[in-house]
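A.B. asks: could you work out the structure for the sequence below:
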Amino acid sequence: MKENTVQKRPCCMPDENEMFDLAELFKVFGDSTRIRILFALFDSERSVGEIAELLNMTQSAVSHQLKILRQSKLVEARRDGKQIFYSLADEHVHTIIRVGREHIEE
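C.D. replies: Predicted coordinates:
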């Protein structure tokens, strides 16, 4: 009798909810405007105005995209008086961007 070598689900396969969440995360990276904002924040925190000026965008458009990036836990905000400064949420975001860039440059 032949031994069944195919498992129903590999041990490293995430459950359906995790796969859905991961797909949603990758959708956020599917927008070039959001990628531009993430690159603008790669080395330092910036205000909405600074990002808008750097990327030649309106503050409203930047704010809209930052809201999506915050909801996806890719950026975080820090208030200083009336000003809010944004930065990449953690080293994982840096790594995703860096590795993605390395991949396309191969």
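A.B. asks: when you work out contacts or count neighbours from here on, use the C-alpha atoms and nothing else.
C.D. replies: OK.
A.B. asks: so how far is residue 18 from residue 44?
C.D. replies: 31 Å (CA to CA, to the nearest Å).
A.B. asks: measure residue 69 to residue 95 for me?
C.D. replies: With CA to CA as the criterion, residue 69 and residue 95 are 16 Å apart.
A.B. asks: tell me which of the two has more neighbours.
C.D. replies: residue 69 (22 against 11; other CA atoms under 10 Å).
A.B. asks: residues of the lengthiest helix in the chain that come out buried?
C.D. replies: As assigned by DSSP state H, the longest helix anywhere in the chain is helix 91-105. Within helix 91-105, the residues that count as buried by 16 or more other CA atoms under 10 Å are 93-94, 97.
A.B. asks: run this one through as well so I can compare:
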Amino acid sequence: MPARDTTSPAPGAHLRDPDSARLAEARDVFALLADTTRLHMLWLLAREESDVGSLAERCAASRTAVSQHLAKLRLAGLVDTRRDGRHVYYSLRDGHLRRLVLEALSHADHRVSGQAPHD
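C.D. replies: I've put the predicted structure just below:
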């Protein structure tokens, strides 16, 4: 098996070295992902947009807690909203976050299940 080239960025990755502002922004995103309810909500939103009631039911959390988590995610610019009559639907703002959440949970799945990691 050939050695993995760790000097080249991943496909689609930005080429610039991270400065302190970018490192702080990434740290803040990871901090928001560090809550299991928020992470579960983001995983659900990576699959499809949803409203507060559906997220609360699927995360087994109260509507109040889900609303507060969504407010934090919205304030951080990680989720968008779409109004349809009296309903507000939430979705992930971009594909970067979608891939980050899915990769984090895929990594966790490998660790929990004991499956060998892959590139």
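A.B. asks: ok, which stretches of the second structure are helices?
C.D. replies: Counting by DSSP H, the helices of the second structure are 20-33, 36-47, 52-59, 63-75, 95-113.
A.B. asks: so for the second structure, the centremost residue is which one?
C.D. replies: residue 101 (3.7 Å; CA atoms, centre = their mean).
A.B. asks: any idea how far the alignment partner in the first structure of that residue is from residue 60 of the first structure?
C.D. replies: With TM-score structural alignment defining the correspondence, residue 101 of the second structure maps onto residue 97 in the first structure. Separation of residue 97 of the first structure from residue 60 of the first structure (CA to CA) stands at 24 Å.
A.B. asks: check residue 83 of the first structure too.
C.D. replies: From residue 83 of the first structure over to residue 60 of the first structure (counting by CA to CA), the distance is 15 Å.
A.B. asks: on that earlier part again, name the stretch among the helices of the second structure that sits most buried.
C.D. replies: Comparing the helices of the second structure by mean neighbour count (mean count of other CA atoms under 10 Å), helix 36-47 ranks first with a mean of 19.
A.B. asks: how distant is that helix from the center of its chain?
C.D. replies: In this view, helix 36-47 of the second structure has its centroid 7 Å away from the chain centroid, taken as CA atoms, centre = their mean, to the nearest Å.
A.B. asks: what's the matching range in the first structure for it?
C.D. replies: The aligned range for helix 36-47 of the second structure is 32-43, by TM-score structural alignment.
A.B. asks: so what touches that stretch?
C.D. replies: Residues outside stretch 32-43 of the first structure that contact it (CA atoms under 8 Å, 6 or more residues apart in numbering): 28-29, 46, 51, 54-55, 62, 65-66, 69, 86-88, 94, 97.
A.B. asks: all set, thanks.
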